[in-house]
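Chemist: Predicted model follows, preceded by the sequence.
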Amino acid sequence: MSQKSLEEQIQQLDEQLSSSVEHQERETKFATQANERFARNISCFEKYFPDIAKAISEYELRDDFCIHVTSTGYGNFVPKNHKAPIYSDDPIAQVTKQVEHSIQHPTFSATDYTSCPVNDDDERVHIRYMGALTKAFREIQSQQQERISKLPENFPTALIFGIGLGYHIELLLEKTNFDYCFLIEPDFEVFFASLFCTDWFSIIEKVDNNGGALFFQLGADKDNFIKDLETLADDIGAFSVVRSFCYQHTPLPEIIELIQQWSMQYFRFQYGHGFFNDAITGMSHTVHLVEKNTPILASPTQNRVDLSTPIFIVGNGPSLDEAEEFIKENANKAIIFAAGTAITSLYNKGIQCDFHVLVERPYSNYKIFGDILPAEEYKKTNLIGLNTLYPDNTDRYKWAGIAGKGNEAGTFLLEVMSQTLNNKGIPLMPYCNPVVANTALSFAMFAGFKNIYLFGIDNGNLMTGEHHSKDSIYRNNLEDENEDGLVCIRMDGKYLPANFGGQVETNDLFMAAHSQLEKLIGHYPYRSVYNIGNGAKLKGAHPVRAEELIPLPTSRDIDHQIEFLKSDYFEQLNLTDFDDTLLGVGAFNEICDHVLGIAQEPVGTIKEASENLMRQARYVYSLRNTALHHLHHMIKGALLYYHCPMLSLLYTYTDEQFTLESYEKVNVLWQGYVTEMKDYYQHNYRTKCDLGKE
């Protein structure tokens, strides 16, 4: 060995020793700072997010939990079941580069507000103003102004997928101020590690001081992410997510899966808000139904129903035909619920249903059902509907009962009346919309039935082309204008997996219905739900081919079970005279005037306009769960359908003057909408829906 080689080795050992000493010093310094940071973070979470603070205090670390200190003095972490750390040796440089790239090349969620159909023949307030809104956005878009291509200093919302150790969040919030910031992290342990590395106390206090809102979705996975986001959006308003900057921090498969879910389910946050005409007619119908002394769903004080009795829920999907013989042969051994127009398909097959399920408000639906079935057939069956139902429907049946639908102005009034007259509230069936099949299954599950069969609940068209049962009231060939029958809702190129391979073609409405059915099945574990035929597959239900069904055993007397179900689960309020002052005409006038007062304030910048919208929204949402809760629902839908596009407009174009001028045109429409709501409410709070009357 040469002398030079020995000297080189000594120098190398000396450098390693120095490096080791320096690293120990870095670790000691980091440990001191990390422990102080952790303590301050915990204190901050206890103040602002007590549930998260509790979860942190109860979290059990794995034995090999370790935060590694890089040569640059920052913490790094290897997540469970991973071999590599989250960051390189210089996390801040790496994250700074990522943040800058995301700012310069952002991904935004956006909605096309020019595609809403315009119906100039529909005189309802909401439809007229939505048509005017669509025309306004078409005009704005036709001018082809330059759109923003990088993240501005102010933006409505950030959806940050992956918290990591939090370094990017500090940097991002230094560059842009968000009104709403959603932090989504599947791995709680990674978030726990971030408490040692990031000054969460500084981030949280900064957002709070700026009047923003910060939401953590920790432990998010494909089963709860969208559902939890929907709950948040319902609490604070869908405008909180419709115009979002979407940031992916880590490339982990579970993060990518959540982003894919967001992309596929984004449509849920754009529509389905309810609207003024729906709200006021739903409330009016509730008042009329109560005055007719219609039995209302209640929590049973006794239950004589044999809950093992099989339940047949029959929709009008094409797979109904596959099970026709089984239903006929076993009809006297089960309770049969016909969902909507499926009652005519069963009638044409010679099958008598026990309950007909309806949900629609319009007079036109009431008229259609009066035309499609002989009057004497309705007198053979019972009706279950929601409290929004057109009230005259109940007169057709030998018995009718209603259930409260959540998120409705009329339902809150129903709750107040029940508390006043019976000293108890009313139960709300979960996931009971948007279509009648949802209501039927929700009632069966709420009642406690354990064996439920779904026939014709296909949520779309079969790939062989069928869209409804051959015995339905709909045309077989939708393009043949000479064929008798109604034209059904068309599918629009979306797809769901089918029970036994392949797919069904669907649309947004049935996608939502399908999702609600899956949530409902998950909400009631330990029930047997059989999904018959090759319609859309339902998570939690057992797919069964019609030919594989075996005859049912003889049940207890079905007629007795039906009577028990009606008498044990429904009760009358016995209200002699409804007090119209409960409807709060004066209070609604004040609410509309307050919203108008804010909307009419002059704005000089995009930020001022955005803050103006936020003040209106937060005022309306402050009415939730108060004595004016029904009036919150009266205006909420209109506000969402206008504020979501108005907010999106403010953060779409680079030209601020053009943006503000366009915003002002839409704002004038919004003020007109609020003014008409105010005038209409005080004269029409008892008016039944007349849509479809000549």
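Modeler: Received, thanks.

Chemist: going forward, measure contacts between C-alpha atoms and count neighbours the same way
Modeler: Noted.

Chemist: Any buried residues in stretch 406-424, and which?
Modeler: Using 16 or more other C-alpha atoms under 10 Å as the test for burial, stretch 406-424 gives 406-418.

Chemist: And stretch 500-510, by the same measure?
Modeler: Buried residues in stretch 500-510 (16+ other C-alpha under 10 Å): 503, 504, 505, 506, 507, 508, 509, 510.

Chemist: Likewise for stretch 97-104?
Modeler: For stretch 97-104, using 16+ other C-alpha under 10 Å, the buried residues are 98, 99, 100, 102, 103.

Chemist: I'd like these laid out as a markdown table, including secondary structure.
Modeler: Output for those, formatted as a markdown table (DSSP: H, G, I helix; E, B strand; the rest coil):
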| residue | secondary structure |
| --- | --- |
| 98 | helix |
| 99 | helix |
| 100 | helix |
| 102 | helix |
| 103 | helix |
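
Chemist: in this protein, which helix has the most residues?
Modeler: helix 3-48 (DSSP state H).

Chemist: hang on, the earlier thing: residue 444: which of the buried residues of stretch 406-424 is nearest?
Modeler: Using C-alpha to C-alpha, residue 406 comes nearest to residue 444 of the buried residues of stretch 406-424, at 17.0 Å.

Chemist: Contacts only, for that closest one.
Modeler: By C-alpha atoms under 8 Å, 6 or more residues apart in numbering, residue 406 lies in contact with 428, 429, 430.

Chemist: Repeat the analysis, applying 10 Å as the threshold.
Modeler: Contact analysis of residue 406 by C-alpha atoms under 10 Å, 6 or more residues apart in numbering lists 386, 387, 412, 427, 428, 429, 430, 431, 432, 433.

Chemist: Not counting sequence-adjacent ones, nearest residue to the residue positioned nearest the centre of the chain?
Modeler: Nearest residue to the geometric centre of the chain (C-alpha atoms, centre = their mean): residue 230, 4.0 Å. Nearest residue to residue 230 in three dimensions, chain neighbours excluded: residue 269, at 7.4 Å (C-alpha to C-alpha, 6 or more residues apart in numbering).

Chemist: coming back round to it: from the buried residues of stretch 406-424, pick the one nearest residue 298.
Modeler: residue 418 (9.7 Å).

Chemist: Could you double-check that that closest one sits in contact with residue 295?
Modeler: No - at 11.8 Å, residue 418 and residue 295 do not qualify as touching, with contact defined as C-alpha atoms under 10 Å.

Chemist: where exactly do the helices run in the stretch 451-600 of the chain?
Modeler: Applying DSSP state H, counting those that start in this stretch to the stretch 451-600 of the chain gives helices spanning 508-523, 558-569, 585-599.

Chemist: Closest one to residue 355 out of the buried residues of stretch 97-104, please.
Modeler: The shortest approach to residue 355 among the buried residues of stretch 97-104 belongs to residue 102, at 55.6 Å (C-alpha to C-alpha).

Chemist: and here's the other structure:
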Amino acid sequence: MTENKINPFIHKDTELKNLEKKYADIFVKSLQDLQELTELQKDLKDNLELRFRRNLEAFRKYIPEIAKTFENYTPKREMDFFCLKNEIPNLIFLDNNDILYKSADPFELTKNQVDKIINNTNINQLSYQIEKDPYGQLHYKYNNRLIEIEQSVLRDRTITPKQIESLPNCVMLGIGLGYPLADLYNQVEIANLIIVEPNPDIFFASLKAFEWSPFLEYIFENKLGIHLMIGQNSDQFYLDLEKFYEKHGRFLSGTWLGFTHYSSKKIFEFVSLFDKHYRSINAAMGFTDDHLFGASHACYSIQNKKKFVLNTPLKKEYEEKPVFIIGSGPSLDHDIPFIRRYQDKAIIIACGTALDALYHAGIKPDLYANTERVPEIRQTLDLICDKDFFDDIIIITGDVCHPATINKFKHTAIFGKPDEPLYPYFAMNFPEFKKVQYIQLMNPLVGNMGVSGAVYLGFNNLYLFGIDNGKKVHGNAMHSEFTSVYKEKFIEDTGGVYSITKNIPANFGGECETSYLFDLSRRNIDFVLQMEKTKRPEITCINCSDGALLEEAKPVHSEELTDYFESLPDINKKNFFKYITEEKTSSIDIPKDILIKSFDTEIFSQTCKKIKGIILEKPTNRIDYIKNMETVSEILFYLKTQPSTYFYGAALEGSIQTFFMQIARMLYHSKDENACIELANQGMDVIGDFLEEVPDLFSHMPFLYLGPHQKLYKNGKVGKDMPHCKAPGLPQMHILVKDDDYKDPLDKFVKRYE
């Protein structure tokens, strides 16, 4: 998946302050005549009040919460309206005499701005490339076919919104007095408009200046979408935006136009938030096969009495204990002596292959953090010869963890994963599952599981080592020299997910080379720390890693911590182990027959059939096509609001939204609407085949384990040949170590302090 790297809200020569320069002389000259316009100002105020009342009535009819908010609203700043001889309302703030539109003709000014944007800007669109399917999954089969269709026709990269005359989604930052809306909709039909106005005073003023009443009537009569976000702070803003796309379709976030109407400190803050977080709306949606595997893996853990983390508070005696969260980044090697020396004074969390590094370095972890649901993880663990090494290590992981990985450990601390279908579904339907602690942002990499695991267990005092998320510029290694997994080249750490895509600031100065996944990991670590610090300000995070800079962690070299750790007592690790295994975790009792009944193939099949009927209607214009996909998205959202159907909507959503992103891209492929519709029709036929085939896969729930699932597919193909999508060959499962061709020279763990 690729994206536009240019900030989508910055368009050349469209800032009002630049456009206003053309009108400055006219404005100053006109302002000198203002005292002659007293009677005109009186008429203006009468008209403003009449318009305000009309607009309130319209909002009461269409968006009543807006009417309720503003019918008795008192602006926080003193402001007043005025007009010149053209009788166009403008706004002045009386505390500093600042004027909103520094132009004698605000209509002409805003029209000029809109014209420049829609005539000179390309639509922001995500694009996908064909991906290798590592396991044999229906999602890859159908998504790759959609990509083939989209790429089969040469794309016109010069088209503008004006030429296409429609948009699936427009995000406008700052409404001003509402004037750009008329100019925008006169030239472009917009299926969904999101208006973000951080200043309620400005929106209140627009209710007097702009004719909202006919505008709303047009929107609702034509079944177009409008979403108003007025006065939110930064946190509310992102959550509200996320809710909009969750309900109406995340695919809309993949084809859109960004538009900043006016500038302010708050607007710039929101532009920055968009740049930072917008991609996360569609970055990790998951897909149907993945969700079914994850749910089956969770059911395996339940059936086999594996222990889940309970949502009871962590004991006070452990809240402030230091926690070393250790990744296998290249900077870990520098800190190994420090970690060895003070390993008894901190809780040690080994993230993924860091377990291998610590084993060879003589450091005993207390917890092992795992993110993935894939079976190869077990192979990396089996490289460690000393089987007793695992006896008192507790795996912390999400409920999607593969049975093979889970079975390597005698002790488990499994979190519920709320962004997967199973945890919310079971929490809604089984009272006992409500006591399971959830975890946020444990993806995409094991470092995320380490940080999030520590935070959601309840620890406040975090230290990061080897959480590099890349490597320093001009550095050679991507991982620690202590990890045999990478040192012996069982896993390559060049190319693929490790392909360098950009440079970012490093923790101790300079720059760090990072990849897409490493950068997403970095952002998610920052996000979870930021989010949880609002609830628990006592959380501190020290970053000793010489990799990517984390905004929410303090950069400190381990050498600077020596005096502090010398003063700390050792932690009684046996008592801690006993507490986690006997009090903080528990198995969940749900009988096998109840688990099986929780996955009704008939309901799932009927859901697929209904969606297929909608998507194969095949509208004849772009906007109706977008509306159809929104209808499907809203059905999936509705299913997720009901305890009995939550799983069915959530299991389909990720794949359907990804497929719809491809369709939206096809719809805006060129100026020729008919050609685009034909391309989209081909794509919808492919999605129809997916909806026809996927119930067969679902029928094996909840015993659908990643890897063994290949036995379900016959003739060496991924599923069946369908009318519009042929089945590719099943890939071979990846084997890291074949037979006994590798023997770790360290056959017994030896704890070291020096």
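Modeler: Here it is on my side, so go on. Just so it is clear, the model here is predicted, and its values are computed rather than measured.

Chemist: As CSV, the buried residues of stretch 406-424 of structure 1 with secondary structure and distance to residue 546 of structure 1 would be great.
Modeler: Formatted as CSV, the buried residues of stretch 406-424 of structure 1 follow (DSSP: H, G, I helix; E, B strand; the rest coil; distance: C-alpha to C-alpha, whole Å):
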residue, secondary structure, distance to residue 546 of structure 1
406, coil, 34
407, coil, 37
408, coil, 38
409, helix, 42
410, helix, 41
411, helix, 39
412, helix, 42
413, helix, 44
414, helix, 41
415, helix, 42
416, helix, 46
417, helix, 45
418, helix, 43
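
Chemist: Tabulate these (CSV), appending distance to residue 76 of structure 1.
Modeler: Output for these, formatted as CSV (distance: C-alpha to C-alpha, whole Å):
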residue, distance to residue 76 of structure 1
406, 46
407, 46
408, 49
409, 51
410, 54
411, 52
412, 51
413, 55
414, 56
415, 53
416, 55
417, 58
418, 58
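
Chemist: List the contacts of the residue nearest to residue 230 of structure 1.
Modeler: Residue 269 of structure 1 neighbours (C-alpha under 10 Å, 6+ apart): 229, 230, 233, 234, 237, 238, 239, 240, 241, 242, 644.

Chemist: between those, which has the most around it?
Modeler: Most neighbours among the contacts of residue 269 of structure 1, by other C-alpha atoms under 10 Å: residue 239, with 28 neighbours.

Chemist: residues of stretch 103-122 of structure 1 that come out buried?
Modeler: 103, 106, 107, 108, 109, 110, 113, 114, 118.

Chemist: With distance to residue 59 of structure 1 added, can I get these in CSV?
Modeler: Output for these, formatted as CSV (distance: C-alpha to C-alpha, whole Å):
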residue, distance to residue 59 of structure 1
103, 35
106, 35
107, 34
108, 35
109, 35
110, 38
113, 45
114, 49
118, 54
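
Chemist: Mind checking which of those are in strands?
Modeler: Assignment to strands by DSSP state E places the following of those there: 107, 108.

Chemist: returning to that earlier point: the buried residues of stretch 500-510 of structure 1: which two are farthest apart?
Modeler: 503 and 509, at 16.7 Å, using C-alpha to C-alpha across the buried residues of stretch 500-510 of structure 1.

Chemist: Among the buried residues of stretch 406-424 of structure 1, which one sits closest to residue 33 of structure 1?
Modeler: For the buried residues of stretch 406-424 of structure 1, the nearest to residue 33 of structure 1 is residue 407 (48.1 Å; C-alpha to C-alpha).

Chemist: Name all residues that make contact with the closest one.
Modeler: Neighbouring residues of residue 407 of structure 1 by C-alpha under 10 Å, 6+ apart: 234, 273, 274, 279, 428, 629, 630, 632, 633.

Chemist: Map it across to structure 2 for me.
Modeler: Matched to structure 2 by TM-score structural alignment, residue 407 of structure 1 sits across from residue 419.

Chemist: Neighbour-wise, which one of the contacts of residue 406 of structure 1 leads?
Modeler: residue 387 (32 neighbours).

Chemist: Not counting residues beside it along the chain, what's closest to the alignment partner in structure 2 of it?
Modeler: The alignment partner of residue 387 of structure 1 in structure 2, by TM-score structural alignment, is residue 399. Leaving aside its chain neighbours, residue 399 of structure 2 sits nearest to residue 298 (4.9 Å; criterion: C-alpha to C-alpha, 6+ apart).

Chemist: okay, now the one you found: neighbour count?
Modeler: Neighbour count for residue 298 of structure 2, taken as other C-alpha under 10 Å: 24.

Chemist: wait, what's in contact with it?
Modeler: Residues near residue 298 of structure 2 by C-alpha under 10 Å, 6+ apart: 292, 304, 306, 398-403, 414, 416, 422-423, 702.

Chemist: State the distance from it to residue 342 of structure 2.
Modeler: Using C-alpha to C-alpha, to the nearest Å, residue 298 of structure 2 is found at 36 Å from residue 342 of structure 2.

Chemist: go on, residue 376 of structure 2?
Modeler: 32 Å.

Chemist: before we move on, what about residue 573 of structure 2?
Modeler: 13 Å.

Chemist: now swap in residue 189 of structure 2 and tell me
Modeler: Using C-alpha to C-alpha, residue 189 of structure 2 is found at 64 Å from residue 342 of structure 2.

Chemist: what about residue 330 of structure 1, neighbour count?
Modeler: 17.

Chemist: Matching it against structure 2, which residue comes up?
Modeler: Using TM-score structural alignment, residue 330 of structure 1 sits opposite residue 342 in structure 2.

Chemist: check the fit of the strand or helix carrying that match onto structure 1 and give the mean distance.
Modeler: If you go by DSSP states H and E, residue 342 of structure 2 is part of helix 332-342. Following the fit onto structure 1, the mean deviation recorded for helix 332-342 of structure 2 is 1.5 Å by mean C-alpha distance after the TM-score superposition for structure 1.

Chemist: and that helix, what other elements does it pack with?
Modeler: strand 322-326, helix 354-361, strand 461-465, helix 562-566 (3 or more C-alpha pairs under 10 Å, 6 or more residues apart in numbering; DSSP states H and E).
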